[in-house]
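S.K.: Quick one, structure for this:
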Amino acid sequence: MPKNLKKRSQEEIKKLKPFLDEWVERIEKPDYIDSDPVLFMHAFNKKEDRLLAGFFAATMAWGRRDVVIRKVRDFLNRMDNRPTDFITNFSDRDAKRFDGFKHRTFKPVDMKWLTKILQTILLDYGSFEDFWEACYQKAGQQERPLMAIFHEDFFALQPDTPRRTFKHVSNAEKKSSCKRLYLYLRWAIRQNSAVDLGLMNFMSPSELMIPLDVHVARQARKLGLLGRTYNDWWAVQELTESLNLLDPKDPAKYDYALFGLGVAENGLPEKFVINSI
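M.R.: So this is what the prediction gives:
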């Protein structure tokens, strides 16, 4: 990748709005759901089940989407597809349900401790959203990134959690893009979407950061929306700032456009490319 990428001016970025809005409309449709891990939030009727199933789906959203869907389905089957009841009543002897489970670097021990932490959240806070809201308020008071507070307070609930499990929940203060956590919040926060469910309202969609993966970042750099060459927390901030110029009330919707451009057969039209990568 070139070290010096071109970055569009604010006025030039705004000129991309019709093109990117068209791609949002093309991709953000109900038929998107069945091929994406967000389907597990749509698979349940109760809000808490949706939030918990969605958290596992987003946390495991690593690699090919069809593989992720298969692994998440396997995991939820081990919970009898009753995530709230299973997590609330979980005991160490239930951990045998996770024996043999594997996805990427996720192992049974990780699923056990993630479940134990979520159980503590439900028992201590009453709901997953209430925990998120507490983290959000604390982040504002301390002027720190939300995902740094979430990571810190999440694992503080179960101090015996093995260190290996910490890597499965990102931390913005460790330079992570926090892609999977912001993917989860996109699902749970955005309103009036054919895909995202708008289940939580502790923060505004205007505050969402872009879920940055390698494919989204590649399209953003080609378009000149992102000049940073590393896919880290600073790149997330830079790209989200660019997308705020297009829609300050809902910048995360452009995740659909950048994703769609990445998988399109014809790719990004040459007239929009200012960085060849």
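S.K.: drop to CA atoms for contacts and neighbour counts, all remaining ones
M.R.: Noted.
S.K.: what sits against Leu261?
M.R.: By Cα atoms under 8 Å, 6 or more residues apart in numbering, Leu261 lies in contact with Trp23, Gln219, Gly267, Leu268.
S.K.: Of those - the most surrounded one?
M.R.: Compared across the contacts of Leu261, Gln219 has the highest neighbour count, 23 neighbours, by other Cα atoms under 10 Å.
S.K.: mind listing what it touches?
M.R.: Contacts for Gln219 (Cα under 8 Å, 6+ apart) come out as Leu258, Leu261, Gly262, Leu268.
S.K.: nearest spatial neighbour of the last one, skipping sequence neighbours?
M.R.: Pointing back at Leu268 there. The shortest distance from Leu268 to any residue other than its chain neighbours is 5.9 Å, reached at Leu261 (Cα to Cα, 6 or more residues apart in numbering).
S.K.: Starting from Asp160, give me the distance back to that neighbour.
M.R.: Separation of Leu261 from Asp160 (Cα to Cα, to the nearest Å): 43 Å.
S.K.: Give the closest residue to the most centrally placed residue in the chain in space, chain neighbours not counted.
M.R.: Centroid-nearest residue in the chain, with Cα atoms, centre = their mean: Leu183, separated by 1.8 Å. Of all residues not flanking Leu183 in the chain, Pro211 sits nearest, at 5.2 Å (Cα to Cα, 6+ apart).
S.K.: do the same with Phe44
M.R.: Once flanking residues are discounted, Phe44 sits nearest to Arg50: 5.6 Å by Cα to Cα, 6+ apart.
S.K.: Next, the contact list for that neighbour, please.
M.R.: Contact partners of Arg50, counting by Cα under 8 Å, 6+ apart, are Phe40, Met41, His42, Ala43, Phe44.
S.K.: next up, for comparison:
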Amino acid sequence: MTTDDLKDFLDEKAELYNSKSFIENDPIQIPHRFSLKQDIEISGFLAATISWGNRKAIIKDAEKMLHFMEGEPFAFVKNFEENDLKTLDNKSIHRTFSGEDFAEFLRNLQRLYTSHESLEDLFLLQDGEQNFYHSLVRFRQAFLGENIHRSHKHVSSTYKNSSAKRLMMFLRWMVRRDNKGVDFGIWQRINPANLSIPLDVHTGNISRKLNIIQRKQNDWKTVEEMDLVLRKLNPQDPAVYDFALFGLGVSGDFK
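M.R.: Sure, this is the predicted structure:
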């Protein structure tokens, strides 16, 4: 397959899957229930954090968190007191993400929103940076703070060569801007050209079949290998191809 053929193929599949029908069966439906920027950020970040495994289970378990926050994520984060978190003790949220982890995430979010209007502040790239390798670690450090808590394992570190799939997915939701109605594009200070694909089993397997990547691991080095190809195909919006690669992987339409 030539470069032009690959671009035509991926553009066609991205167009197919990047539509409002995508929302119904994807965790992105959780932040789509809100209109306030901070509600979208908080619910999106929490939904992305537990986005591994079966998508129906992810959505169901994200709804547990919304219910606990009384359907108003930002208002709850701003105003909760420590006693409000006691019922989360020994509670299960999603697989290894426990009620204790959820409580710590809420504490961290409350601390961050006391000094930041938006979580976007914590993901901004610095001069010369072309991807989120350093940015995600800066966010991780700011979010986790100095307290060593078991929940740190749910925020990936690119310095440990993680693909940071869930954080990259959250960034795609917040940053990408088009007229399709799936991604929000509410973060205006981050250029979509710097986004990378959220690399998981589906996007990795399809990318190998298409010879986009050669590495067998789904790690940060592979993310950068993928960038070399996808940013040539669409320099302004390389992450649009997440729809094509993920959609093909989930649907089983590409053998």
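S.K.: From Ala194 of structure 1, how far off is Arg26 of structure 1?
M.R.: Remark: distance between Arg26 of structure 1 and Ala194 of structure 1 (Cα to Cα) = 11 Å.
S.K.: show me where the stretch 151-277 of structure 1 has helices.
M.R.: Using DSSP state H, counting those that start in this stretch, the helices found in the stretch 151-277 of structure 1 span residues 163-166, 179-189, 214-223, 233-244, 254-263.
S.K.: Go through those helices and name the closest to Gly126 of structure 1.
M.R.: Distances from Gly126 of structure 1 to each of those were compared using Cα to Cα; the minimum, 17.5 Å, belongs to helix 179-189.
S.K.: What residue in structure 2 is paired with Ile33 of structure 1?
M.R.: Structural alignment (TM-score structural alignment) places Ile33 of structure 1 against Ile23 in structure 2.
S.K.: from what I can see its match touches Tyr17, true?
M.R.: No. Contact criterion Cα atoms under 8 Å: Ile23 of structure 2 and Tyr17 do not qualify, at 10.0 Å.
S.K.: who has more neighbours, the two?
M.R.: Per other Cα under 10 Å, whichever of Ile23 of structure 2 and Tyr17 has more neighbours is Tyr17, with 21 against 17.
S.K.: Thought Asp242 was touching the more buried one, still the case?
M.R.: No. In this structure Tyr17 of structure 2 lies outside contact range of Asp242 using Cα under 8 Å: 9.4 Å.
S.K.: Give the residues shared as contacts by those two.
M.R.: Common contacts of Tyr17 of structure 2 and Asp242 (Cα under 8 Å, 6+ apart): none found.
S.K.: if we can go back for a sec, burial count for the aligned partner of the residue nearest to Leu183 of structure 1 in structure 2?
M.R.: Aligned by TM-score structural alignment, Pro211 of structure 1 pairs with Pro198 of structure 2. Pro198 of structure 2: 23 surrounding residues under other Cα under 10 Å.
S.K.: Enumerate every residue touching Pro198 of structure 2.
M.R.: Contacts here follow Cα under 8 Å, 6+ apart; on that basis Pro198 of structure 2 touches Ser163, Ala164, Lys165, Arg166, Leu167, Met168, Met169, Asp242.
S.K.: ok, now how distant is it from Asn218 of structure 2?
M.R.: Relative to Asn218 of structure 2, Pro198 of structure 2 is positioned 10 Å away (Cα to Cα).
S.K.: list the residues that contact both of the two?
M.R.: In contact with both Pro198 of structure 2 and Asn218: Ser163, using Cα under 8 Å, 6+ apart.
S.K.: Return the residues in contact with the residue in structure 1 that Ser156 of structure 2 lines up against.
M.R.: Under the alignment (TM-score structural alignment), Ser156 of structure 2 maps onto Ser170 of structure 1. Counting by Cα under 8 Å, 6+ apart, Ser170 of structure 1 makes contact with Met147, Ala148, His151, Ser176, Ser177, Cys178, Arg180, Leu181.
S.K.: swap in Phe166 of structure 1?
M.R.: Applying Cα under 8 Å, 6+ apart to Phe166 of structure 1 gives the contacts Phe155.
S.K.: follow-up on the earlier one: mind putting the contacts of Pro198 of structure 2 in a markdown table, distance to Asp8 of structure 2 included?
M.R.: Shown next, in a markdown table, are the contacts of Pro198 of structure 2 (distance: Cα to Cα, whole Å):
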| residue | distance to Asp8 of structure 2 |
| --- | --- |
| Ser163 | 26 |
| Ala164 | 28 |
| Lys165 | 25 |
| Arg166 | 27 |
| Leu167 | 28 |
| Met168 | 24 |
| Met169 | 24 |
| Asp242 | 15 |
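S.K.: just these now: which is nearest Ala57 of structure 2?
M.R.: Closest approach to Ala57 of structure 2 among the contacts of Pro198 of structure 2 (Cα to Cα): Arg166, at 15.8 Å.
S.K.: number of nearby residues for the closest one?
M.R.: Neighbours of Arg166 of structure 2 under the rule other Cα under 10 Å: 23.
S.K.: Alignment lookup: it to structure 1.
M.R.: With TM-score structural alignment as the criterion, Arg166 of structure 2 matches Arg180.
S.K.: Go ahead and confirm that match touches Ala57.
M.R.: No. In this structure, Arg180 of structure 1 is not within contact of Ala57 by Cα under 8 Å, at 9.1 Å.
S.K.: circling back: what about the contacts of Ser170 of structure 1, which one has the most neighbours?
M.R.: Going by other Cα under 10 Å, Ser177 tops the contacts of Ser170 of structure 1 with 26 neighbours.
S.K.: That'll do, ta.
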